[in-house]
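# pasting the structure only:
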């Protein structure tokens, strides 16, 4: 009886530790270096044009055992009704995941290039997409491939790459992290939530716009929190958790919608709020400003008070001191 009890306790501890780690949104290169032979881990390298990467760059050097899927080319974001950057359909997602051999039980480690905040946004958006379709075990490699290469220059594979075998994947749509344009309108009209704009100051002020946007401006009631503010440019990583808590200390615990131009930059704000800071009810609007501005019936704010001009000018001066 005592032996059975010990076996049960050991199994319980193992299960708790496994499930706890599975929910860790960031993993270190040191941790990953000890898991290269773990069959339950799939290392997903998503380097693409944003970071001057792609399959050719991947083949010249990658983390051993990695599989490659180009963030921009392979269907992580799709075009529908002339709107770019949208969430793929359930069928499109299933086809994509199965083509790169990922199964429901895999712990997927997403590897960006590790060269900029916009590059990190690729990883955050892939993470969000996988989570939308029910994948449980997800992490992003902190520092990406660049940090791995600097830390483990002798652990680089550049030959004998084999295309993964096709898998069988069951996609299960989870609406908890997604919000449509109609739902954003309702969110604005209710007035008890928050919209966070992840774009640049100039875009938020209506002075510049994304090439695919019909109009410049911002969504009504939105506040500006540029995605790059989450990022440590010197070390090419997200800022540490203490810095991120300070960054978002004035954001109340309420329903939050993260948006940008095409749901790319907004994915970083979503990732930090939802996955690192543990905020509940944080949704990503994938259509963002490009979809919103394509509908002439939806409101866009372009006005800005003179005091705001002075405020942003003052901030820019302080930032450059």
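Everything's here; your move. Bear in mind the structure is a predicted one, so any value in this text is a computation, not a measurement.
# C-alpha only now, for contacts and for neighbours.
Noted.
# now for the longest helix that the chain contains, which elements pack on it?
Looking across the chain with DSSP state H, the single longest helix is helix 2-22. Packing contacts for helix 2-22, counted by 3 or more Cα pairs under 8 Å, 6 or more residues apart in numbering; DSSP states H and E, involve no helix or strand.
# in terms of secondary structure, what does the helix or strand following it contact?
Per DSSP states H and E, the first helix or strand lying C-terminal to helix 2-22 is strand 26-27. Other elements packing on strand 26-27 under the criterion 3+ Cα pairs under 8 Å, 6+ apart are strand 138-141.
# for stretch 260-273, buried residues please.
Neighbour-count burial for stretch 260-273 flags 260-273 (criterion: 16 or more other Cα atoms under 10 Å).
# of these, which is the nearest to residue 78?
Set against residue 78, the nearest of the buried residues of stretch 260-273 by Cα to Cα is residue 262 (10.5 Å).
# quick check: the closest one touching residue 284?
No. Using Cα atoms under 8 Å, residue 262 makes no contact with residue 284, being 10.4 Å away.
# put this next to the previous one:
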């Protein structure tokens, strides 16, 4: 996405050119491989998986644990560059997987969906924010389910399905209601979406790609919860400026 909102879903022509250059078609079984560094890295692979599914691909997998797990298992690797023939696949967006800002405005107003914030508690509670977000806080009426709850501690290995069911049972997930997963820019949120939709088989889960960066930037001042005081906001901005300035 653009610099002002890194989570924004690129335009369809750009995504079409990308999947065609990778030789992808609906007949392809695409396996998304991350580095396996940590749970956040898994979120990046889950976001790629979600994007491919949105474009109409059905045969999709994520390599659990990523390249790190593959390497630790002693499996074969090589460094040869791979060339693929471009495809002529013309994807269409599956809007059943996508929550837009306009839709969420109505959902927040009606209170008829479960809004799940995938970020660490400090973001949810308004104690910090993403650099591109205008203000800290969360969606009005949202609940917090941190993205790293689905992993073996300290790893990027997703837990077995039976354990995922136990995590879900102890969480604020309500399978009976439409669910929207969000975070700062739609990457941590992709992990929660993946857990609910692909592992647990929940049918009514959407991902809000623009997430809190897009929501907080809206000039109309959309409803938010856990927004800090103006003084605290100024202190947060000063701290972020200092960290950015003096880290160079």
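Alright, I've got the coordinates. Bear in mind that the values here come from a model prediction, so they are computed numbers and not experimental data.
# could you export the buried residues of stretch 260-273 of the first structure as a markdown table, including secondary structure and distance to residue 121 of the first structure?
Formatted as a markdown table, these follow (DSSP: H, G, I helix; E, B strand; the rest coil; distance: Cα to Cα, whole Å):
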| residue | secondary structure | distance to residue 121 of the first structure |
| --- | --- | --- |
| 260 | coil | 11 |
| 261 | coil | 12 |
| 262 | coil | 11 |
| 263 | coil | 9 |
| 264 | coil | 6 |
| 265 | helix | 5 |
| 266 | helix | 8 |
| 267 | helix | 6 |
| 268 | helix | 5 |
| 269 | helix | 9 |
| 270 | helix | 10 |
| 271 | helix | 9 |
| 272 | helix | 11 |
| 273 | helix | 14 |
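# residue 175 of the first structure: which of those residues is nearest?
Among these, residue 270 lies closest to residue 175 of the first structure (Cα to Cα), at 14.5 Å.
# which residues touch the closest one?
Shown here is residue 270 of the first structure, whose contacts under the criterion Cα atoms under 8 Å, 6 or more residues apart in numbering are 258, 282-284.
# rebuild these as TSV, extending it with secondary structure and distance to residue 315 of the first structure.
Below are the contacts of residue 270 of the first structure laid out as TSV (three-state DSSP; distance: Cα to Cα, whole Å):
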residue	secondary structure	distance to residue 315 of the first structure
258	strand	23
282	strand	28
283	strand	29
284	strand	27
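# ok, and those in the second structure?
Comparing the contacts of residue 270 of the first structure with the second structure on both residues aligned by TM-score structural alignment, their matches' Cα atoms under 8 Å, the contacts found in both are 258, 282-284.
# quick one: which of these is nearest to residue 87 of the first structure?
residue 284 (10.4 Å).
# that closest one -> the second structure?
Under the alignment (TM-score structural alignment), residue 284 of the first structure pairs with residue 207 in the second structure.
# looking at it, its match is touching residue 182, isn't it?
Yes. In this structure, residue 207 of the second structure is within contact of residue 182 by Cα under 8 Å, at 6.2 Å.
# more crowded one of these two?
Ranked by neighbour count (other Cα atoms under 10 Å), residue 207 of the second structure and residue 182 place residue 182 first, with 30 against 27.
# any idea what that one aligns with in the first structure?
Match for residue 182 of the second structure (TM-score structural alignment): residue 259.
# can you list residues touching both of residue 207 and residue 182 of the second structure?
189-190.
# including distance to residue 107 of the first structure, could the buried residues of stretch 260-273 of the first structure go into CSV?
Formatted as CSV, those follow (distance: Cα to Cα, whole Å):
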residue, distance to residue 107 of the first structure
260, 29
261, 30
262, 27
263, 24
264, 23
265, 24
266, 24
267, 20
268, 20
269, 23
270, 21
271, 18
272, 20
273, 22
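# of those residues, closest to residue 140 of the first structure?
Relative to residue 140 of the first structure, the closest of these is residue 271; by Cα to Cα it sits at 10.3 Å.
# which residue packs closest to the closest one, ignoring adjacent ones?
Residue nearest to residue 271 of the first structure in three dimensions, not counting chain neighbours: residue 124, with 6.1 Å by Cα to Cα, 6 or more residues apart in numbering.
# element containing the equivalent of that neighbour over in the second structure, please.
Under the alignment (TM-score structural alignment), residue 124 of the first structure pairs with residue 46 of the second structure. Remark: residue 46 of the second structure resides in helix 39-54, with elements defined by DSSP H and E.
# assign a three-state SS to residue 31 of the second structure, would you?
strand (DSSP: H, G, I helix; E, B strand; the rest coil).
# from the kept ones among the contacts of residue 270 of the first structure, which is closest to residue 310 of the first structure?
Nearest to residue 310 of the first structure among those, counting by Cα to Cα, is residue 258 at 25.8 Å.
# what's the local residue count around that closest one?
Residue 258 of the first structure has 28 neighbours, counted by other Cα under 10 Å.
# do the same with residue 243 of the second structure
Neighbour count of residue 243 of the second structure, defined by other Cα under 10 Å: 11.
# if I look at it, how far off is residue 224 of the second structure?
Per Cα to Cα, to the nearest Å, residue 243 of the second structure is found 26 Å from residue 224 of the second structure.
# same check, this time on residue 156 of the second structure
Counting by Cα to Cα - residue 156 of the second structure and residue 224 of the second structure are separated by 31 Å.
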